[in-house]
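Colleague: For reference, the sequence and a predicted model appear below.
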Amino acid sequence: MQPASGYLFIEPDDQPTQTSSGIYLPDSAKGDKPQEGKVLAAGDDETTDSGAKKKAPAKKGDKVFYKKWGGNEVKIDNKEYLFVKFEDILAVVS
């Protein structure tokens, strides 16, 4: 999978289905969407309106934190992934 320029292809981290004490959580109790995940692929550098190049903030294998509602969800083989814009990345944990 090769994302378009200016995008990262991310596998969001799974939300816990069980508490540390062993209680299973129903879907309604899991809380907000995950805001972290693993970069599976990075698109080419983005060209800004002024013609400057904006490099990908992360590379394949990096763990990233992204904006809460950032990204476009896609489902492939019953698994959810995200295409997230470079500008929606908050932090990179290499």
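Modeller: Alright, I've got the coordinates. Numbering: from 1, shown residues only.

Colleague: hey, let's count contacts and neighbours off CA atoms from now on
Modeller: Fine.

Colleague: Give me the secondary structure label for the residue of the chain most remote from its centre.
Modeller: In terms of distance from the mean C-alpha position of the chain, residue 21 ranks first, at 28.5 Å (CA atoms, centre = their mean). Under DSSP: H, G, I helix; E, B strand; the rest coil, residue 21 falls in the coil class.

Colleague: alright, now check it against this:
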Amino acid sequence: MKLTPLHDRVLVKRLEEEEVTAGGIIIPDAAKEKPIKGTVVAAGPGKKDEPMTVKEGDQVLFNKYAGTEVKIDGVEHLVMREDDILAVIS
């Protein structure tokens, strides 16, 4: 399935967090928080007078509760507004 975001929407795939801490402690799934980092998979064209500032392949930080979760080919993604993105990681 191919998904193309509209207007100022962005399709983001979450980056997986490490399951082991620096001290070697394994974190169980129930105790893990969802990561707030992701990779932009697709971006819409932007608002009428504002072009998009993120592009495909950018790694970004976003709000903890941002976006709507969707499954594409069995992989979880988030569809969110560009305003929910806090920073681009370089």
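Modeller: Cool, got the structure. Keep in mind that this is a model prediction, so the values were computed, not measured.

Colleague: Can you calculate the TM-score here?
Modeller: Scored against TM-score structural alignment, normalised by the length of structure 2, the superposed chains reach a TM-score of 0.84; 88 aligned residues with a CA RMSD of 1.5 Å.

Colleague: thinking again about what came up before, so how far is residue 28 of structure 1 from the residue farthest from the centre of structure 1?
Modeller: Taking CA to CA, to the nearest Å as the criterion, residue 21 of structure 1 is separated from residue 28 of structure 1 by 19 Å.

Colleague: swap in residue 81 of structure 1?
Modeller: Separation of residue 81 of structure 1 from residue 28 of structure 1 (CA to CA) stands at 21 Å.

Colleague: Give me the more crowded residue out of the two.
Modeller: Under the neighbour definition other CA atoms under 10 Å, residue 81 of structure 1 and residue 28 were set side by side, and residue 81 has more, 20 against 7.

Colleague: Would you agree residue 41 of structure 2 is in contact with residue 56?
Modeller: Yes - shown here, residue 41 of structure 2 and residue 56 form a contact pair, counting by CA atoms under 8 Å, at 5.3 Å.

Colleague: Comparing the two, which residue is more hemmed in?
Modeller: residue 41 (19 against 13).

Colleague: show me what contacts that one?
Modeller: 10-13, 56-57 (CA atoms under 8 Å, 6 or more residues apart in numbering).

Colleague: Tell me which of the residues you listed persist in structure 1.
Modeller: With the contact criterion set to both residues aligned by TM-score structural alignment, their matches' CA atoms under 8 Å, the contacts of residue 41 of structure 2 that also touch in structure 1 are 10-13, 56-57.

Colleague: Understood, closing this out.
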